[in-house]
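Asker: Sequence and predicted structure are below.
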Amino acid sequence: MPPRSEVRRRPRVRLRLSVAGLAASAVLAALVHPAQATGTPPAPDRGLQKQLDDLVRTAGGPPGAIALLRQGDRTSVYRAGVADTRTGRPPRTTDHMRIASVAKAFSGAVALRLVDRQKLDLDDTIGELLPSLPAAWHQVTLRQLLNHTSGLPDFSTAPAFLAILQEDPRHHFDSRRLLDFVADQDLLFPPGSTYAYSNSDNIAVALMAEAVTGQPYERLLAQLVYRPLGLRQTSLPQGYRLPRPYLHGYDVTPPAPPEDISEVIGASGVWASGGIVSTPKDLNAFVRAWAGGRGFLSEGTRSEQRTFIPGAASEPAGPGVNAGGLAIFRYTTRCGTVYGHTGNFPGYTQLAVGTADGRRSLTFSINTQTSKSVKPELLAKVRAVQEDFVCALLRN
């Protein structure tokens, strides 16, 4: 049982809870994530640093922020504020953090690599692979799950699911039964007719991957993503603990001091839709491959991945104009286009993007939550800063 002081702190977290925002390998690793340069890193951009400093000074803003830019084999790291308000230490590229809905890109990576191996097909249906799910859902395809046009109701908004979290944020769910919370519901619309972001989609994607391989999703992540890309500090936990060291996540509600909520909520209730823990360094390596790294996906599968729905925004929206593909989003900014995913979870907001050739990548992490429903004004400021970092990424 948690200490009483922690229990007293939980009500504010529960009221703000938003789960909806809620990895030949040696050759492949060399292709999709080249070794870091050993020479002198590029000089920092003072304008970017000032924007990050201003962001952490914003009322209600994050206690800390870290952005990692890779341009070819050169890396620039910008950080502001603190990773831990108790010790005052700055954020580091090796700090563990909840990557929230960027985890959906990982489930997409598992699925599309299985497509390349002819274990899955984008036109495979729930009825064919997961016949125990409601008959009303059986015509939904893997493609529709990956681009959020399935119509599956979102389990993370189901009253019964939220009631359990309200009672015990650390409740251990059976991650493979999360769709049971909406199994009595019909589809929200005919499959393929409308875009609607849903956490249920990526749970079904992971279950499909398990069905055709006979292996747990966690093992598939290791085999198909972590090991080929050399991601040594990325995992999908079930509990509420974070590996040390970690970027602490906070609820920031002035005039109260920031409240550490890093380990208030368990990961089993988001699983393949948002439960992955990674580091800025690992996440940056992943998004290079996911956005365009050579050898990670075949040309044909990459083309399918980049079939975009105009106006389909990630949650939260990323910089510029958003469009949605297969577990990837296109962000068209004033300086050019990048591809990736965003995420938000109590205590964290994430952006991970890369260029179409996989040569440039950016991860941008702050340690408080913001979304269209949680601090929308802060989100607008974050998106503006993110766009300036994208411009720096794309600059020759």
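Answerer: Sure thing, it's come through.
Asker: From now on I want contacts and neighbour counts done on CA atoms only, so please keep to that.
Answerer: Will do.
Asker: where along the stretch 1-150 of the chain do the strands fall?
Answerer: For the stretch 1-150 of the chain, strands defined by DSSP state E, counting those that start in this stretch occupy the ranges 64-71, 74-81, 97-98.
Asker: can you put the ones you listed in JSON lines and add mean neighbour count?
Answerer: Formatted as JSON lines, the strands of the stretch 1-150 of the chain follow (neighbours: other C-alpha atoms under 10 Å):
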{"stretch": "strand 64-71", "mean neighbour count": "24"}
{"stretch": "strand 74-81", "mean neighbour count": "20"}
{"stretch": "strand 97-98", "mean neighbour count": "30"}
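Asker: Let's have those strands in TSV, adding distance to Gln139.
Answerer: Converted to TSV, the strands of the stretch 1-150 of the chain look like this (distance: least, C-alpha to C-alpha, whole Å):
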stretch	distance to Gln139
strand 64-71	41
strand 74-81	45
strand 97-98	33
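Asker: So for Val182, which of the ones you listed sits nearest?
Answerer: Among these, strand 97-98 comes nearest to Val182, with 25.3 Å by C-alpha to C-alpha.
Asker: how distant is that closest one from the center of its chain?
Answerer: Averaged C-alpha coordinates place strand 97-98 at 9 Å from its chain's average position (C-alpha atoms, centre = their mean, to the nearest Å).
Asker: For stretch 53-60, what is the distance to the chain centroid?
Answerer: Taking C-alpha atoms, centre = their mean, one finds the center of stretch 53-60 at 23 Å from the center of the full chain.
Asker: One more to weigh against that first structure:
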Amino acid sequence: MPLMPLPRPRARIRTGARPRPRLLRLSLVALLGASCLGGLLLAPSAGAVAGGSGGSGEDALQRQLEELVATPGGPPGVIAVLRRGRAPRVLRAGVADLETGRPIEPTDHMRIASTAKAFSGAVALRLVQEGALGLDSTLGRTLPRLPRAWRSVTLRQLLNHTSGLPDYSEDPDFLKLLQENPRRTFDPRRLLDFVADEPLRFRPGSRYRYSNSDNIAVALMAEAATRWPYEELLRRIVYRPLGLRDTSLPLGYEMPEPYMHGYAVEPPAPPEDVSEALSASGVWASGGIVSTPRDMTRFIRGYAAGRLTSGAVLREQRRWSEGASEPAGPGRNRAGLGIFRYDTRCGTVLGHTGNFPGYTQLIAATPDGRDSLTFSLTTQVNRTLDPALLEQLRAVEEHAVCTLLGGQRR
């Protein structure tokens, strides 16, 4: 097992119940950043190795993790869980908590951000297999209370982000409420009401645009088709079959213990603990799940391999089109149904990324689910906040994929 590097010296950590204006700005960037993709870079990530570290394998990856933590604006902590078959390897740098210096553990809770969209994808695709929904089921037929202008949007288009739905997280009224009280508990089933008076952004199916509204609508369709709450569908369809014991979808802001603390890092200001700054209710099925690296490893191995659905539905899920996750994952990104394909210089993995104030995530696995990677940072990284840091992160992620795959093209 690799040695745990000593935490680098840090300035005094700001904590407290009431987020300051800098945090509010970061929170809004988090919500807006996912929607403003346009022509996002889909080419392979810049640079084969981040930070100038040569070599290959776990030793080189460990050095890159340490360099990432030492980078100005970088995460206070990072953990990578690589699992080949039954043999997991844990690499990490920095700490889970800057005040105590506690190292990150695979059993630490964290906000999984937009990797939660893979969970709503898993629920929807299982319901397609069972006939409760179809990929061509429309909002108009399944959720007639939603605006008539949206009625032709299909489940397939929601899952691959070609729906054209306006993003509720860009709405001025939603953002105003968030600014007034970041810990406000929203009614997650009414989030789309913020944009109910808006037309579609484009003709459904005509283009790609990553939107937080899509997965809210997916969860609502699942509830309408089954008359079960989305949280119960997660338990029945995802958590229990895959053995996820530490995964939940809360509506509040509190984190279960133990957890890796998430920080807003904007040098030269001291890092600010934002782990419990925002309520998860404002993102719900689009990004509100709390889990652990251990559970996320179990999830992506089963999800990528299609263990939760049939072969026929899996083939539909893997009809790839142009589109990238947010933030962009390693290599060339392409979009499927509730999943992305990452073509790297060492081979292909399937998965999802996500970012939320204090956290950045990548989960990925080979298409057979045998080899997997869970990569978690304790700060938010995206192209809006720091494009250079994102490119460094993507290069490290690609090296992690190469380490996972043994440097061999697959």
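Answerer: Received the coordinates, thanks. The structure presented is a predicted model; accordingly, all values stated were derived computationally and were not measured.
Asker: Kindly provide the TM-score of these chains.
Answerer: With the length set by TM-score structural alignment, normalised by the length of structure 1, the two chains reach a TM-score of 0.92; 370 aligned residues with a C-alpha RMSD of 1.3 Å.
Asker: those helices in the stretch 251-396 of structure 1, which residues are they?
Answerer: With helices called from DSSP state H, counting those that start in this stretch, the stretch 251-396 of structure 1 shows them at 280-292, 299-305, 376-394.
Asker: what's the burial count for the counterpart of Phe296 of structure 1 in structure 2?
Answerer: Residue correspondence to structure 2 (TM-score structural alignment): Phe296 of structure 1 is matched to Leu308. Residues lying near Leu308 of structure 2 (other C-alpha atoms under 10 Å) number 20.
Asker: what do you get for Tyr195 of structure 1?
Answerer: By other C-alpha under 10 Å, 20 other residues sit near Tyr195 of structure 1.
Asker: Residue in structure 2 paired with it?
Answerer: Aligned partner of Tyr195 of structure 1 by TM-score structural alignment: Tyr208.
Asker: so how far is Ala204 of structure 1 from Leu236 of structure 1?
Answerer: Per C-alpha to C-alpha, to the nearest Å, Leu236 of structure 1 is found 16 Å from Ala204 of structure 1.
Asker: of those two, who's got more company?
Answerer: Set Leu236 of structure 1 next to Ala204 and count neighbours by other C-alpha under 10 Å: Ala204 wins out with 25 against 22.
Asker: quick one: that one is in a strand?
Answerer: No: read with DSSP: H, G, I helix; E, B strand; the rest coil, Ala204 of structure 1 is helix and lies in no strand.
Asker: can you pull the contacts of it?
Answerer: Counting by C-alpha atoms under 8 Å, 6 or more residues apart in numbering, Ala204 of structure 1 touches 126, 145.
Asker: Going by the alignment, it corresponds to which residue in structure 2?
Answerer: Aligned counterpart of Ala204 of structure 1 in structure 2: Ala217 (TM-score structural alignment).
Asker: can you tell me how far its match sits from Val349 of structure 2?
Answerer: Ala217 of structure 2 is 27 Å from Val349 of structure 2, where distance means C-alpha to C-alpha.
Asker: now Pro250 of structure 2
Answerer: Counting by C-alpha to C-alpha, the separation of Pro250 of structure 2 from Val349 of structure 2 is 29 Å.
Asker: now Gly338 of structure 2
Answerer: Remark: distance between Gly338 of structure 2 and Val349 of structure 2 (C-alpha to C-alpha) = 14 Å.
Asker: most packed of the helices of the stretch 251-396 of structure 1?
Answerer: Comparing the helices of the stretch 251-396 of structure 1 by mean neighbour count (mean count of other C-alpha atoms under 10 Å), helix 280-292 ranks first with a mean of 28.
Asker: Check the mean deviation of that one from structure 2.
Answerer: Aligned to structure 2 and superposed, helix 280-292 of structure 1 gives a mean residue distance of 0.6 Å (mean C-alpha distance after the TM-score superposition for structure 1).
Asker: That helix - contacts with which helices or strands?
Answerer: In terms of contacts (3 or more C-alpha pairs under 8 Å, 6 or more residues apart in numbering; DSSP states H and E), helix 280-292 of structure 1 is packed against helix 25-32, strand 64-71, helix 227-229, strand 336-345, strand 348-354, strand 360-366.
Asker: again, 6 Å this time
Answerer: strand 348-354 (3 or more C-alpha pairs under 6 Å, 6 or more residues apart in numbering; DSSP states H and E).
Asker: Between helix 376-394 and the strand it packs on, find me the angle.
Answerer: Here strand 348-354 of structure 1 points in a direction 30 degrees away from that of helix 376-394 (axes from the mean of the first three to the mean of the last three C-alpha atoms, to 10 degrees).
Asker: Test my guess that the match of Tyr195 of structure 1 contacts Ser163.
Answerer: No: using C-alpha atoms under 6 Å, Tyr208 of structure 2 makes no contact with Ser163, being 7.9 Å away.
Asker: Good, wrapping up.
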